[in-house]
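**Q** Quick one, structure for this:
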Amino acid sequence: MKAVEKCILGAVMLCCLLQTAQAIKCWDCRSDSDPKCGDPFDNSTLAITDCQQAPELEHLKGVRPTMCRKIRQKVHGEWRYFRSCAYMGEPGIEGDERYCLMRTGSYNIFMEYCTCNSKDGCNGAGVPHLGLFSVLGGTLFAVLVAQLLRQ
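**A** Below is the predicted model of the structure:
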């Protein structure tokens, strides 16, 4: 493969990666004002929010949301759920979205923070899992790109 073709292939792959990292859509609701926001989650009456359109936060100048967040909070025995775009943090724990950060406090307070960026609406009801076809497709794509780069 010629150097020009390698550069074009690399640029196309970079654009694909940047597109998925920059434009995520998340559910945005609170269970204290909308009971459908809780678990089980019912998004039938909610519109998904484009995080690129989310306002800049006054205390985080220049920081844009790149992930989705779901917060589950228990205060004095009552569960509350918050779903929104996330401005800071990392997906899951050490990049694994199957795990959430949990905190407990005094006065019977429990909080669970789940962040994700694997797909639009990933802060919905379930924890995202990769299917067998997704893993096989990604592996096949990687092998194909490696073969093209070796030529």
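**Q** contacts and neighbour counts: CA atoms only from here.
**A** Fine.
**Q** Can you point out the buried residues in stretch 34-52?
**A** For stretch 34-52, the buried set under the neighbour-count rule, 16 or more other C-alpha atoms under 10 Å, comprises 36-38, 43, 48-51.
**Q** end to end, how far does that stretch reach?
**A** For stretch 34-52, the separation between the terminal residues is 24 Å (C-alpha to C-alpha, to the nearest Å).
**Q** Now the residue nearest the centre of the chain. Nearest residue, chain neighbours left out?
**A** Among the residues of the chain, the one closest to the centroid is residue 117, at 2.2 Å (C-alpha atoms, centre = their mean). Closest residue to residue 117 apart from its sequence neighbours, by C-alpha to C-alpha, 6 or more residues apart in numbering: residue 67 at 4.7 Å.
**Q** my read: the one you found touches residue 87, true?
**A** Yes - the criterion here is C-alpha atoms under 8 Å, and residue 67 meets it with residue 87 at 6.9 Å.
**Q** Another for comparison:
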Amino acid sequence: MLSTWQLGGSCLLLILLVNIHNGSALRCWTCTSDTNPDCNDPFEETSPGPIACIPPRTQPDKMPGLYPVCTKARIHVNELESVVIRQCEWVSDSYPNICENHPGLPQHSHMEFCESCRGDGCNGVGLPTASTWTITAASIILTLLVML
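**A** I've put the predicted structure just below:
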């Protein structure tokens, strides 16, 4: 027969193992509101969901100091139109803020808003991530174990 501590510890270990990312790539929402209205705010999550960030062809895989971030930007294109862009960007330790002087902005446009983040799907609506659920579940189990 398992003791309460053994059962609780087993449950905690199982929760942690289920939520471990085995070296998988960062996954970001990738869309633009000019071609997909669901990409605009308020954001409507659609399939296929966040996609894995793949290094650009011009840069070798696992380039030192290069890492992916998810971005969400609102670009004012002309007097009447703003476009929301959600995508994966690659940044380096020497240039960590992709939102400053963002490359690839269309001519005669300006950035209204930009943010970057490093969690799976973080450039969507901000739902809790797997790690948030892991911490919550672990806290509940530990609290229950202490109470017993």
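**Q** what's the TM-score here?
**A** TM-score for the superposed chains, counting by TM-score structural alignment, normalised by the length of structure 2: 0.51, backed by 111 aligned residues with a C-alpha RMSD of 4.3 Å.
**Q** who has more neighbours, residue 67 and residue 87 of structure 1?
**A** residue 67 (29 against 18; other C-alpha atoms under 10 Å).
**Q** if I pick the aligned partner of residue 25 of structure 2 in structure 1, what's in contact with it?
**A** For residue 25 of structure 2, the aligned position in structure 1 is residue 23, judged by TM-score structural alignment. Each residue near residue 23 of structure 1 by C-alpha atoms under 8 Å, 6 or more residues apart in numbering is listed here: 50-52, 66.
**Q** Return the distance of residue 131 of structure 2 relative to residue 63 of structure 2.
**A** When distance is defined by C-alpha to C-alpha, residue 131 of structure 2 is 26 Å away from residue 63 of structure 2.
**Q** hang on, I meant residue 52 of structure 2
**A** Taken as C-alpha to C-alpha, the span from residue 52 of structure 2 to residue 63 of structure 2 is 17 Å.
**Q** Residue 39 of structure 2 now?
**A** Residue 39 of structure 2 is 30 Å from residue 63 of structure 2, by C-alpha to C-alpha.
**Q** quick one on the thing from earlier: can you redo the buried residues of stretch 34-52 of structure 1 as JSON lines with secondary structure and distance to residue 142 of structure 1?
**A** Below are these laid out as JSON lines (DSSP: H, G, I helix; E, B strand; the rest coil; distance: C-alpha to C-alpha, whole Å):
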{"residue": "36", "secondary structure": "helix", "distance to residue 142 of structure 1": "40"}
{"residue": "37", "secondary structure": "helix", "distance to residue 142 of structure 1": "38"}
{"residue": "38", "secondary structure": "coil", "distance to residue 142 of structure 1": "39"}
{"residue": "43", "secondary structure": "coil", "distance to residue 142 of structure 1": "35"}
{"residue": "48", "secondary structure": "coil", "distance to residue 142 of structure 1": "31"}
{"residue": "49", "secondary structure": "strand", "distance to residue 142 of structure 1": "32"}
{"residue": "50", "secondary structure": "strand", "distance to residue 142 of structure 1": "30"}
{"residue": "51", "secondary structure": "helix", "distance to residue 142 of structure 1": "29"}
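**Q** so which of those comes closest to residue 18 of structure 1?
**A** residue 51 (14.9 Å; C-alpha to C-alpha).
**Q** got a list of what the closest one touches?
**A** Residue 51 of structure 1 neighbours (C-alpha under 8 Å, 6+ apart): 23-26, 65-66, 85.
**Q** Which of those residues are conserved in structure 2?
**A** Retained in structure 2 (both residues aligned by TM-score structural alignment, their matches' C-alpha atoms under 8 Å) from the contacts of residue 51 of structure 1: 23-26.
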